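Trainee: pasted the sequence and its predicted model underneath.
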Amino acid sequence: MKNVDYIIVGDGYAGLFLAHQLIKNNKSFVIFSEGRKSASQISAGIINPVVLKKFTTFWKAQEQIDFLKDSLKEIETYTGENYLINAPIHRIFHDENEQKLWLKKSGNEELSAFLDKKFGSLNGVKNDFQTGKVNQSARLNVNGFFSGLFSYFEKNDHLVKERFDYTKLNPSESVYKDISFKNIIFCEGMGVKENPYFSEIAVVPNKGHHIKVKLSQPIQENITIKKKHFLFPTGNGLYFYGGTYDRDQLHHHIDDSAVTQLVNGLSEFYPCDFEVEEVHFGFRPTVKDRRPIIGRHETLHNLYVFNGMGARGILNGCYFARDLFRFIENDIPLHEEVSSKRFQ
């Protein structure tokens, strides 16, 4: 029988940032990974404190950005790599009204640290009304982050490469197969709908597509361009462009309409030829009030849920992993805004 403090079920941002909290606090754990690519693993990895449709920010944005940067430095101490890519977002303005709105909002106390007051112009793309730079924005090296952490887990005997079987869990004895545990945390994204202990939580799938394209003329490397969607280089001569948001077309194959939307979106500002080389999609677990869902099972007090990271999975997963850890270990109450109890 193997004894651990924690079992983590799920291998997206929530699960991996939670594992980081356990490593940092010398807790023993195993993490279950089926080996299928989660929505997190195909995500753009954008780290962005601003909602770029309306030029607003969100709850705890500055705290989350600061905490993420610190956490990535801590992760570097055991993986040997920092996965933060300093490639700030440059938002292409649609018209003069957007320029004016940006300037007006940049005077707001909560936005002044994020919206650069100086406008710029980019080479190689159409930006007739210039661009605004989002200060403190960046990207995560998504492939590096997942492969680096999985490799660390494997070397240190934390990784269980199999699908979690709920029928083999005995919560009253704190045993799963041949593993005894103190706490088990389900970080399964949309997989939670098959979880008999937490299937009722209020997460809604949001399907996102992105394309990988080959551009006939390269663009500036050290930035992330945003108009309708995000464009940035991924290496191998390819560029990521995406992602879409769809709450209706939830079948498990590619939507041609989403691909058309992306091709049209890119054509709007990229004036040269490009070829679509790959299409990917995933299902983000979103919540009506755009806050994660974190909590303890009502009767089985060694079972927890950590879900609903939505489109800000990196920031939410990183920041709230600490809150969940403190809740379990030190009985520090969760923010009402993220507690699973808010829906009861």
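Mentor: Now that the structure is in, tell me what you want to look at.
Trainee: drop to CA atoms for contacts and neighbour counts, all remaining ones
Mentor: Fine.
Trainee: which residues are in contact with stretch 68-78?
Mentor: With contact meaning Cα atoms under 8 Å, 6 or more residues apart in numbering, stretch 68-78 is reached by 20, 81, 82, 83, 84, 152, 315, 318, 319.
Trainee: any idea which of the residues you listed is closest to residue 108?
Mentor: Closest approach between the contacts of stretch 68-78 and residue 108, by Cα to Cα: residue 315, at 22.3 Å.
Trainee: looks to me like that closest one is in a strand.
Mentor: No: assignment of residue 315 by DSSP: H, G, I helix; E, B strand; the rest coil gives helix, placing it outside any strand.
Trainee: so which strand or helix has the closest residue to it other than its chain neighbours?
Mentor: In this structure, residue 315 finds its nearest non-sequential neighbour in residue 64, 5.8 Å apart by Cα to Cα, 6 or more residues apart in numbering. Element membership for residue 64 (DSSP states H and E) is helix 61-79.
Trainee: quick one: distance of that helix to the chain centre.
Mentor: 14 Å (Cα atoms, centre = their mean, to the nearest Å).
Trainee: so which of the contacts of stretch 68-78 sit within strands?
Mentor: residue 84 (DSSP state E).
Trainee: so what touches stretch 225-238?
Mentor: For stretch 225-238, the external contacting residues (Cα under 8 Å, 6+ apart) are 89-94, 212-215, 221, 223-224, 239-244, 262, 265, 269.
Trainee: how far does it stretch from one end to the other?
Mentor: Chord length of stretch 225-238, first to last residue, is 15 Å (Cα to Cα, to the nearest Å).
Trainee: what do you get for stretch 19-39?
Mentor: Stretch 19-39: ends 18 Å apart by Cα to Cα.
Trainee: that stretch: which residues count as buried?
Mentor: 19, 20, 21, 22, 28, 29, 30, 31, 32, 33, 38, 39 (16 or more other Cα atoms under 10 Å).
Trainee: mind picking the two most distant members of those residues?
Mentor: Using Cα to Cα, these reach their maximum pairwise distance at 28 and 39, which is 26.3 Å.
Trainee: re earlier: which ones among the buried residues of stretch 19-39 map onto helices?
Mentor: 19, 20, 21, 22 (DSSP state H).
Trainee: quick one: the third one from residue 119, how far?
Mentor: If you measure residue 21 against residue 119 using Cα to Cα, the figure is 39 Å.
Trainee: over to the last one?
Mentor: With the distance defined as Cα to Cα, residue 22 ends up 43 Å from residue 119.
Trainee: below is an additional structure, to be compared with the one above:
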Amino acid sequence: MSDFKLLIIGGGLSAINAYQLSLRYNIRPLIIDDNVISASHVAAGMLNPLTGRNLSKTWLCDNVFPFAHSYYKSCENFYGNKFLYSLPIYHLFRDEAEENDIYAKSADPNYRHLISTDSELRNSLPAYLKENSKGAFFRQGGFIDINNLLNQAKQHAKNNCNYLNESFNWNDLKLLNGKVEYKGKDYNAILDCTGIKVSDNPYFSKLPVMSNKGEILGLKGKLSGHSDYLYHKKIFIFKHPDGLLRVGSTYSNTDKSTQNTQAAVDFLIEKANAIMPDNYIISKHWNGFRPTTPDRRPIVGQHPKHKNLFILNGMGSKGATLSPFFAFQLIRDMLYKSPVNELVKPNRFF
């Protein structure tokens, strides 16, 4: 173990990924977490390489997806538990124009490693979808059982005296030359992974991190017997290890309430029926607030003035894929001055 001590503030996926990668680099991490339910606790953990209305490759796709798959497998080996569920995504075409576009992309060298129109894959679809839908299969898809990973990592941190369950008080923080002091103890660096609570941090309070509310349902239905694919058409459906179908998600920049909404239920059930008609039974309903930014890029890196203060935030709806990659870049920046991607540095907002 090195002498480098890192104070990690937060308990969501970004904080846990930073903790995990700190261990890989023999850093001595301490997590301070108020254990309040965050977006990570209710996130579906989707891995989807093609996103947006035009189904373009997600940003940095060819870098972040191989890294994410490798990283989560290493977490499985470390904890002896399963977190990564690699599944083909069966995307149902919206219309003929999208069908033509996807078939064209399947022949494009930049896309063909991600798209399959293999008839063999169709043969194992549920009978209704095989007979009544047109679609293509996206590779490198799947989902992460985020709650399981969070629980395993936090228990490991507790067992090794690397975890404090308490609220962080920014007034007790002292940023000194070459070190960080908090409640009388010294650290080499502090990392803010607080999501939408970053506004509580006086050093990063002006960052334009916005909350985007998402709601997800846990359903029982016919697709509960089919765990071989992740189904997608405007929303996603897949079978979670808890036995329920995850169906989501909604997106709202205006709804700031912490309540579940009937509007979300109506929307998600309607879209679920467009994929597979069924008399769905609602067992669970969750909501959370994703941290997003105006330019849809994360905020990762060193404070422009305080060189021992770092941030890992703003992953939006793509935290399962972006967070490991940028946590890795950030840890290497702390240790070796290996710079993070210029497009995500916080100084773009200062």
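Mentor: Here it is on my side, so go on. Because the structure is a prediction, the values reported are computed rather than measured.
Trainee: just checking, the residue nearest to residue 315 of structure 1 touches residue 313?
Mentor: No: if you go by Cα atoms under 8 Å, residue 64 of structure 1 and residue 313 don't touch, sitting 11.3 Å apart.
Trainee: more neighbours, the two?
Mentor: Applying other Cα atoms under 10 Å to residue 64 of structure 1 and residue 313 shows that residue 313 carries more neighbours, namely 25 against 20.
Trainee: quick one: map that one onto structure 2.
Mentor: When structure 2 is aligned by TM-score structural alignment, residue 313 of structure 1 is paired with residue 319.
Trainee: one step back: which residues are in contact with both of residue 64 and residue 313 of structure 1?
Mentor: In contact with both residue 64 of structure 1 and residue 313: no residue, using Cα under 8 Å, 6+ apart.
Trainee: follow-up on the earlier one: have a look at how far, on average, the helix holding residue 64 of structure 1 is from structure 2.
Mentor: Its aligned residues in structure 2 lie a mean 1.8 Å from helix 61-79 of structure 1 after superposition (mean Cα distance after the TM-score superposition for structure 1).
Trainee: buried stuff in that helix?
Mentor: Going by 16+ other Cα under 10 Å, helix 61-79 of structure 1 has these buried residues: 61-62, 64-65, 67-69, 71-76, 79.
Trainee: now those as CSV including distance to residue 8 of structure 1?
Mentor: Shown next, in CSV, are those (distance: Cα to Cα, whole Å):
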residue, distance to residue 8 of structure 1
61, 26
62, 28
64, 22
65, 24
67, 22
68, 20
69, 23
71, 19
72, 20
73, 23
74, 20
75, 18
76, 21
79, 20
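Trainee: what do we get in structure 2 for residue 269 of structure 1?
Mentor: So residue 269 of structure 1 corresponds to residue 275, using TM-score structural alignment.
Trainee: actually residue 149 of structure 1, not the one I typed
Mentor: Matched by TM-score structural alignment, residue 149 of structure 1 corresponds to residue 153 in structure 2.
Trainee: in which helix or strand would I find the residue lying closest to its match once chain neighbours are set aside?
Mentor: Leaving aside its chain neighbours, residue 153 of structure 2 sits nearest to residue 16 (6.7 Å; criterion: Cα to Cα, 6+ apart). Assessed by DSSP H and E, residue 16 of structure 2 sits inside helix 13-24.
Trainee: how far off centre is that helix?
Mentor: The chain centre lies 13 Å from the centre of helix 13-24 of structure 2; the measure is Cα atoms, centre = their mean.
Trainee: helices or strands next to that helix in the packing?
Mentor: Secondary-structure packing of helix 13-24 of structure 2 (3 or more Cα pairs under 8 Å, 6 or more residues apart in numbering; DSSP states H and E): strand 5-9, strand 28-33, helix 146-159, strand 309-313, helix 319-336.
Trainee: dump these to JSON lines, plus distance to residue 102 of structure 2.
Mentor: Formatted as JSON lines, those follow (distance: least, Cα to Cα, whole Å):
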{"stretch": "strand 5-9", "distance to residue 102 of structure 2": "42"}
{"stretch": "strand 28-33", "distance to residue 102 of structure 2": "44"}
{"stretch": "helix 146-159", "distance to residue 102 of structure 2": "30"}
{"stretch": "strand 309-313", "distance to residue 102 of structure 2": "32"}
{"stretch": "helix 319-336", "distance to residue 102 of structure 2": "22"}
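Trainee: give me whichever of these is most buried.
Mentor: Comparing the helices and strands packed on helix 13-24 of structure 2 by mean neighbour count (mean count of other Cα atoms under 10 Å), strand 309-313 ranks first with a mean of 26.
Trainee: hmm, who's touching that one?
Mentor: For strand 309-313 of structure 2, contacts defined as Cα under 8 Å, 6+ apart pick out 14-15, 189-195, 291, 298-303, 323, 326-327, 330, 346.
Trainee: how much does that strand stray from structure 1?
Mentor: Strand 309-313 of structure 2 differs from its equivalent in structure 1 by a mean of 1.1 Å after superposition (mean Cα distance after the TM-score superposition for structure 1).
Trainee: quick check: angle from that strand to helix 13-24?
Mentor: With axes from the mean of the first three to the mean of the last three Cα atoms, to 10 degrees defining the directions, strand 309-313 of structure 2 sits at 130 degrees from helix 13-24.
Trainee: tell me which residues touch the nearest residue to residue 12 of structure 2 once chain neighbours are set aside, please.
Mentor: Of all residues not flanking residue 12 of structure 2 in the chain, residue 40 sits nearest, at 5.3 Å (Cα to Cα, 6+ apart). Shown in contact with residue 40 of structure 2 (Cα under 8 Å, 6+ apart): 12, 13, 146, 147, 288.
Trainee: could you check how far the nearest residue to the second one once chain neighbours are set aside is from residue 215 of structure 2?
Mentor: In other words, residue 13 of structure 2. With sequence-adjacent residues excluded and distances taken as Cα to Cα, 6+ apart, residue 13 of structure 2 is closest to residue 40, at 5.8 Å. Distance, residue 40 of structure 2 to residue 215 of structure 2, by Cα to Cα: 12 Å.
Trainee: alright, I will stop here.
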